[in-house]
Structures are given as C-alpha cells and as structure tokens.
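Chemist: Quick check, what structure comes out for this input:
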Amino acid sequence: MLSQQLIAALSRCNNGQTSMSFSLLRRRAAQATRLYSTPSSPAFKQPHTTESSTSAAEYKLAHPKRRPPPLPSIDPPQWSAQEAVNNIVYNTPPPSLQPFTRHTLNCLVQNEPGVLSRVSGILAARGFNIDSLVVCATEIEDLSRMCIVLRGQDGVIEQARRQLEDLVPVWAVLDYTRTKTIERELLLAKISILGPEYFENQLANKGPDILPATEGVEEGSPAKQHADNTLRAAGSIHPNVDVDTAAPHLSPSEALRQKHTHLSGIRLLAEQFGGKMVDISNDSVIVEMTGKTTRVDAFLKLVRPYGILEAARSGSMVMPRAPIASPWSGMADEDAAADEVEAFDASLLPPG
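Modeler: Here you go, the predicted model:
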C-alpha cells in the first residue's frame, strides 16, 4: 500500500501536477513508513481472534456477575386508625368548584332497538338526572336524533360525551351548550275554568261533575253509604259544595259568567305566548303552546292560579342556527365576541 502511494506521488510530480520538491517528498515518505511500520501503535493493533464459538460462555464463567448491594429498607410508620384517617382526609384533593350548568347534547344514533337504553344507562351510571330527552327519526331512514338536556360540570359532561361516542350505534355526539341554536318545546296543559274555589274538587275527583250520583240507589246499600260519605267529606272540606244537592252555591247565570270570564283570561294569556286552545269542555280547557323552555315555564306560572289539572311537555328540541355570510359586521357580532371572552373559564388556565 505504501509503495502504491509513493508511485502515485512520483507520477504526479513527473506530470507537473504539484510543485513539491523531491526532498520534501522523501521526508514525507519516511514519516509514512515509520508510522505504518510501528508495531506498538494501539490504533492498528490486530484484534485477538478465536476459533471457538463458546468464548462468550467461557468469559461469563470466568467473570461471574456481581449482585448489586441490597437497597436500604425503610420500615413504614405504625399508624393508628385515627391517624390513618386524618392522613387520608388531609391528602384528599378538594372537590371541583366548577358550577353546574345546563348542557344540551345532540346524539346522532343508528335507528335500531336498544340504543336508548344504552345511552340512558351510561348517563345513569354517572349520576346524571336527565331534564329532557327527545328521540325522533330523521329524514334518513337508518338515522335517529336524540336531544338530551342535563345539568353538570363541564369536565364531567365532556367525559360522558366521549363515552357516548364510543358506543357502536352512536355516530356522533354534539355539544350545543355554547352554540347559537333554535330551541323549541311543545306544551299541552289542561286548565280549569271553574276558578280556584273548585280546583281542589276537580283535582281530588270531588267536583260537582264528578261527585257520586245518588239517584236510583237503594237506601242502605253499600253504594248509597259510600256516596253519602263522599258528599259529607266534600261538604266538610269545601264549603262551596252543598251536601244535599252536590251543587255549588251559585246561580246558573253566575256560574256561566264565571266560566266565560276565566276562559277569556286563559285565551288572552295563550295568545300572548303564541298558543291556542285545542279543546274546550264544561269545566276545563286544553291549551297548546310552542316556545323556548323559559317561555313555557313563564306561561305555566301565569296560568297556575286558574288551576292546572294536567300538563305534558315534549322536551327541548334544538337545531343550530345557520350563519349569515355578509362583509358587514354589526354591533351584535361584537357583543357575541365579547360574550365569548367573558364566558371563558379562568379555572382552566395553568397555575401561576
């Protein structure tokens, strides 16, 4: 190898590729010869070769492993039951201070049996009380929509939402809590038009139209005795009911005027809230009303003095609003952005 390098250097000198003198080339050749011919150079020491395949095993037998020194043992303190309980109570983190807010979840699920029970089972296992639950079919044949309204902390609701999404028949779970939506709820309320004096009689099935009839009943029979006892109880509790005739102390004209007065007041309230009367009977009226949950609650509070015999609510149904594409930004857009900034939870920030 050294001779080849010298020959190459001489050829470069003969060809005029370098201006190095022959003496300088000789000195460098001597240095290279001494460097390569030194037998004690550690960089070029030939490794020890072996032909045995059990060299590694022999090395391990000749150099046994030393066990590491044992770790120091620390005896745990011997606590009493009271000290252990105090330690657990002291080290237990405080509960979350997040407020319980109203959340609206919209679940898109497969239209098949058993989905509702699985969704409600997950929410019940976490201790949620469902305020409203509406399940209905959509325009797609195999797709159903669930609108669930419940109250809880944001972190717990988010965990429940992700757990619902993990179900096989659930396509997606959308949280409409902080989304601009259209919310509607249907109310059917049966309201008394006899007035507050007769509301308790109607509610207890002891009103003038529901009291047991005594005509054609034999004296001394169990039916006659039951009717007499019912009339006496009604007369003792409600003085406006005559025990002998089972009729109020009002003339027919006064009773008729009172019914129409109450009917007019209920109709006026229903019209103010966008509702309508769908059924009218001798002593009650059924009102149908559609609106937000807050408006339904307000309507029920206003008609409660008349006497609510029955009330049925469908639950909340929501649908997100469609944004309006416009280059002009009004004051409402700025207010919405400010509300989003104010609604930010400062507890989610890192400490410090």
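Chemist: Could you use CA atoms for every contact and neighbour count after this?
Modeler: Noted.
Chemist: buried stuff in the longest helix anywhere in the chain?
Modeler: Counting by DSSP state H, the longest helix found in the chain is helix 252-272. Within helix 252-272, the residues that count as buried by 16 or more other C-alpha atoms under 10 Å are 258, 259, 262, 263, 266, 267, 270.
Chemist: Nearest to residue 165, out of these: which one, please.
Modeler: Lowest distance from residue 165 to the buried residues of helix 252-272 (C-alpha to C-alpha) belongs to residue 270, with 40.7 Å.
Chemist: show me the contacts for the closest one.
Modeler: 276, 277, 287, 289, 299 (C-alpha atoms under 8 Å, 6 or more residues apart in numbering).
Chemist: Next, the structure of the following sequence, for comparison with the previous one:
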Amino acid sequence: MTGSSDILAQFNRLEQAGAIDTLGELRRENRELDRIITDAALMVSYTDVNSMLSFVIGRLLDHFIPQFLAFLVHPPRGEKLRQYCYRNLKESEDMIDPLYYNLMKERFTRNPAPATFAEIAEELGQDLFGDDIRSLGPDQIYPMAGIGGVWGIVILGKKVVGDSWTELEMKYLDRMFRFLSVSMQNGLHYESSITDPKTGLFTHDYFVRHLDETVALCQRHKRTAGILMMDVDHFKKFNDTWGHVTGDVVLMRMAKVLKQTTRAEDCVARFGGEEFSVLISECTTEGLMTAAERIRTAVEALRIHVDGQVLSVTISIGARLIEPAGDTGSLMLIGDADKALYVSKSEGRNRSSLYMSGLLDRADYIRTFKNTI
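Modeler: Below you'll find the model as predicted:
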C-alpha cells in the first residue's frame, strides 16, 4: 500500500505542477508531427502544381474548412501571377489585385514570419487594402519561400465551423505550407523546363519524348493514338502586315483554343514558330479527325481586334494515326503527319487531312469523312 500511496502522491504533484497537461500537449503535438511528416512524404511524390494543391485541399478537408483560401504564385521566368482561389475548399473565380500580393511579398521579404491580415494591414497601412480584399475575409497569411526568397503567398480565411484557429492548427498549417512551398517551387521549375514561355504549351522536345512513350504503349497494349500537326496559314504575311506583337497575340490565342478543345490527357505543344502539335491519346481514326476539325473550326472562329479592325486566322492540319502494328518510330510518325499537313496546304488550306499509306485507306477515308470534313 505504501508503494501505491507514493505513486499516487507523485501523480498528484505532477498534476498540480501542470506536467500531466504538458505531457498530453506533447503527445498531441507528436501526433501532429507524425501526420505532417507523412503528408510531406506524400506531397513530394507529385510533380505538377494542380496535384499538389488537390492534395493539400484534401488534407485540410480532413480537419477543418476555411471560408476562403488562396494561393498566389509567381512562377519562374517572369510569368504573370497565378491565382488559385477556393470558397469552402471549392474552386472559385475570385481574383485578388496583384498589388496586394506585391505589398505582402515585400513585407514577408523583410519579416518571413506568418502573420494575421490585421497585423499586416496595421503594419503597412490600413488604407492600402481596399474592400475588394477585405470582403474575402482574409485571416491568416503565410509566405511561400524557397530558393531566391519569397515567391508566393497563402491567404487563409476564418474557419466555417469552430472558433478561431488553435495554436496546434496554426503550427500544422505553417509546416504544411512550408513543405508545399518547396515541392511547388520544384514543380514550377520543372514545368518551366518543359513548357514554351510564350504560349504555356509543352516544348518540342517534351512532345517527342511523350510521343516515344505513347508509341511504346500502343505497341505493348495494342492501342491506337494519334498525332495532329498544324500550321497557321499565311502567318508570315500576317506578321508582315500587322506586326510581330499582333502575331504573338495570335499564337497565344491559338494556344488557349488548343487547351480548351483537347482533353487533359492529351499533349499539346508548340512545335516551333507558328507550328503546333497535339498527341491525342486513346483514339480511333474517326476520333482523331473529329478532334482535328474541332480545333480547326474553333481557330477559324477566333477574332482578334487590332487598331479598330477585326482580324481572323485559319490553320491547316495533318493527322497521323498511331497503330500498334509495326515498328514505326516517332520521327517517321511526325514526318507522315507533316506530309498530311502539306496536303492540306496544297489543297487550299484551312482544312484537315489524314495521312494514308494505301488506296484502301484512302477509299475508307473518303467513305467515312467525305460528308463531315
């Protein structure tokens, strides 16, 4: 009994001293550390920004829902500010004035510690932040820093349910956003190495590497895919008449059309100059030509306003189906698609042509697409 009394007395002394509560807090914090380490290990497995953000959103959903969340990201190579905004962790079309990003970035460059929006507004000047950002309900602000300093900002609103953020929750968020900063910066640098800076499409080299992989998959799993090679009609004349700045606008608008008219799994690239390429995954001949026509008609419908005039452009397209049989390499497939592109140009431009190696293919093509193309 004496031993039991001693143990009870020691426990009472520890409890009175607050040690038991401290031990419980340490255990909870250790669980949080284990969780963030696990989350960080999973996060680094993603290579693209959208996947990383989806992962973070999923993790936040497990614990709390902020009324508003925004990631303001300035990618490498001087590209414009990207904004990923969410209401109740669902994507929204909210946009934040880049002026506020620059103000907060400057503050975090001097002092990298996370802060509340109220603290930042008080520090920098209340009159610098208008109703447009205040109406979003910003609460906690976190810097995204890495090589080269601060390159992004996270804006977090109040929780939908519950009181203000607890100290443990803010520690979790701080660690999560630190890991996200490193992973996302690596992802952005990789993205910049495989994308064309003017259009945001993939580069020629990346397209060819992806094509090599697709050809191998088609041969291994008996699938079919397709290539589209396209060229802006009379682009040199357009540049000479309206100037290279307007020409660049055409290329950027066309890139946007290509992204909008293809699937997420398709690979869209700027092949060089005014020439573009699309790798259509998992398609038949009919599907490939349908995709070509969808792109061609969308570009034809483009209108570019210059000096009070409305301009338009057209494109010619060459298509080549990738089949599982044979040992056709990437360069030959691209060459075949280019031959079909040349046919489109020689037959009047603003049309789509399919590469065919024989008369039976041509007869089948005419029979299938004569009334649709």
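Chemist: so what number do they get for TM-score?
Modeler: Comparison of the two superposed chains (TM-score structural alignment, normalised by the length of the first structure) gives a TM-score of 0.22, and 92 aligned residues with a C-alpha RMSD of 3.6 Å.
Chemist: follow-up on the earlier one: now the buried residues of helix 252-272 of the first structure as TSV including distance to residue 311 of the first structure?
Modeler: What follows is the buried residues of helix 252-272 of the first structure, written out as TSV (distance: C-alpha to C-alpha, whole Å):
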residue	distance to residue 311 of the first structure
258	23
259	20
262	18
263	17
266	15
267	17
270	14
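Chemist: Tell me where the first structure has strands.
Modeler: 101-110, 130-137, 143-152, 170-175, 181-192, 276-280, 284-291, 308-313, 317-320 (DSSP state E).
Chemist: Please name whichever of those is nearest to residue 26 of the first structure.
Modeler: That would be strand 170-175 among these, by C-alpha to C-alpha, at 84.5 Å.
Chemist: any residues touching the closest one, and which ones?
Modeler: Outside strand 170-175 of the first structure, the residues that reach it (C-alpha under 8 Å, 6+ apart) are 103, 104, 105, 106, 107, 108, 109, 110, 161, 162, 164, 165.
Chemist: Determine which two of those are furthest apart.
Modeler: Farthest pair in those, by C-alpha to C-alpha: 103 and 110, 22.4 Å.
Chemist: State the distance from residue 53 of the second structure to residue 139 of the second structure.
Modeler: 20 Å (C-alpha to C-alpha, to the nearest Å).
Chemist: More neighbours: the two, which one.
Modeler: Taking neighbours as other C-alpha atoms under 10 Å, residue 53 of the second structure and residue 139 compare with residue 139 leading, 22 against 17.
Chemist: Can I take it that the more buried one is in a helix?
Modeler: No. Counting by DSSP: H, G, I helix; E, B strand; the rest coil, residue 139 of the second structure is not found in a helix; it is strand.
Chemist: That one - nearest residue in space that isn't next to it in sequence?
Modeler: Distances taken as C-alpha to C-alpha, 6 or more residues apart in numbering place residue 157 nearest to residue 139 of the second structure, at 4.7 Å, with adjacent residues excluded.
Chemist: picking that back up, counting neighbours, which of the contacts of residue 270 of the first structure comes out on top?
Modeler: residue 289 (22 neighbours).
Chemist: Settle this for me: that residue is touching residue 184, isn't it.
Modeler: No. In this structure, residue 289 of the first structure is not within contact of residue 184 by C-alpha atoms under 8 Å, at 10.1 Å.
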